[in-house]
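Colleague: sequence-free structure coming up:
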């Protein structure tokens, strides 16, 4: 897997978290599934939603992988 700098920003007031890879905003994630999809689109193959919270290449800002703000959730991940 590529070692890229991935930042998941704090939850926004309306819910969701901005995801940035190598300085480029990929979108607003509302779950770990969304983060995994953004990483896949950025070329990080083999990332599953169940693994996202444990990846050392992700910097979680303003809360851990369980915090999504209004209307967001960590799951489903199975």
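Modeller: That came through, no problem. Everything quoted here is computed from the prediction, not taken from an experiment.

Colleague: when you work out contacts or count neighbours from here on, use the C-alpha atoms and nothing else.
Modeller: Will do.

Colleague: what's the neighbour count on residue 52?
Modeller: For residue 52, the count of nearby residues is 19 (other Cα atoms under 10 Å).

Colleague: distance of it from residue 28?
Modeller: Note on residue 52: its distance to residue 28, by Cα to Cα, to the nearest Å, is 15 Å.

Colleague: just checking, what packs against the longest helix that the chain contains?
Modeller: Scanning the chain for the helix with the most residues, using DSSP state H, yields helix 32-41. Applying 3 or more Cα pairs under 8 Å, 6 or more residues apart in numbering; DSSP states H and E, one finds that helix 32-41 makes contact with strand 17-21, strand 24-29, helix 49-52.

Colleague: one more to weigh against that first structure:
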């Protein structure tokens, strides 16, 4: 039996396994993303208000206030 007769089917099987693995992984990620989105819509936005994160200016002010409160060495 020639070596190429063995290599080609093995490469085909490995390629099919890799494609299947990626297809299943991406479909699971997509389902999880949609589930997370639905959970977010139900829990976070239930009251109709959107909670904004602190702006960089506010974060800087908090860090500076925390530093000013610490004793200097």
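Modeller: In hand now; what should we look at? Bear in mind the structure is a predicted one, so any value in this text is a computation, not a measurement.

Colleague: need the TM-score from the superposition.
Modeller: With the length set by TM-score structural alignment, normalised by the length of the second structure, the two chains reach a TM-score of 0.17; 26 aligned residues with a Cα RMSD of 4.5 Å.

Colleague: any chance of the helices and strands packed on helix 32-41 of the first structure in TSV with distance to residue 41 of the first structure as columns?
Modeller: Output for these, formatted as TSV (distance: least, Cα to Cα, whole Å):
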stretch	distance to residue 41 of the first structure
strand 17-21	11
strand 24-29	9
helix 49-52	14
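
Colleague: go through those and pick out the most buried.
Modeller: strand 17-21 (a mean of 21; mean count of other Cα atoms under 10 Å).

Colleague: packing partners for it?
Modeller: strand 6-11, strand 24-29, helix 32-41.

Colleague: at 6 Å instead, please
Modeller: With contacts taken as 3 or more Cα pairs under 6 Å, 6 or more residues apart in numbering; DSSP states H and E, strand 17-21 of the first structure sits against strand 6-11, strand 24-29.

Colleague: off-centre distance for the helix ranked longest in the second structure?
Modeller: In the second structure, with assignment by DSSP H, the single longest helix is helix 3-43. Counting by Cα atoms, centre = their mean, to the nearest Å, helix 3-43 of the second structure is centred 16 Å from the centre of its parent chain.

Colleague: I'd like the next helix or strand past that helix.
Modeller: Per DSSP states H and E, the first helix or strand lying C-terminal to helix 3-43 of the second structure is helix 56-69.

Colleague: quick revisit: which of the helices and strands packed on strand 17-21 of the first structure sits closest to residue 59 of the first structure?
Modeller: strand 6-11 (4.8 Å; Cα to Cα).
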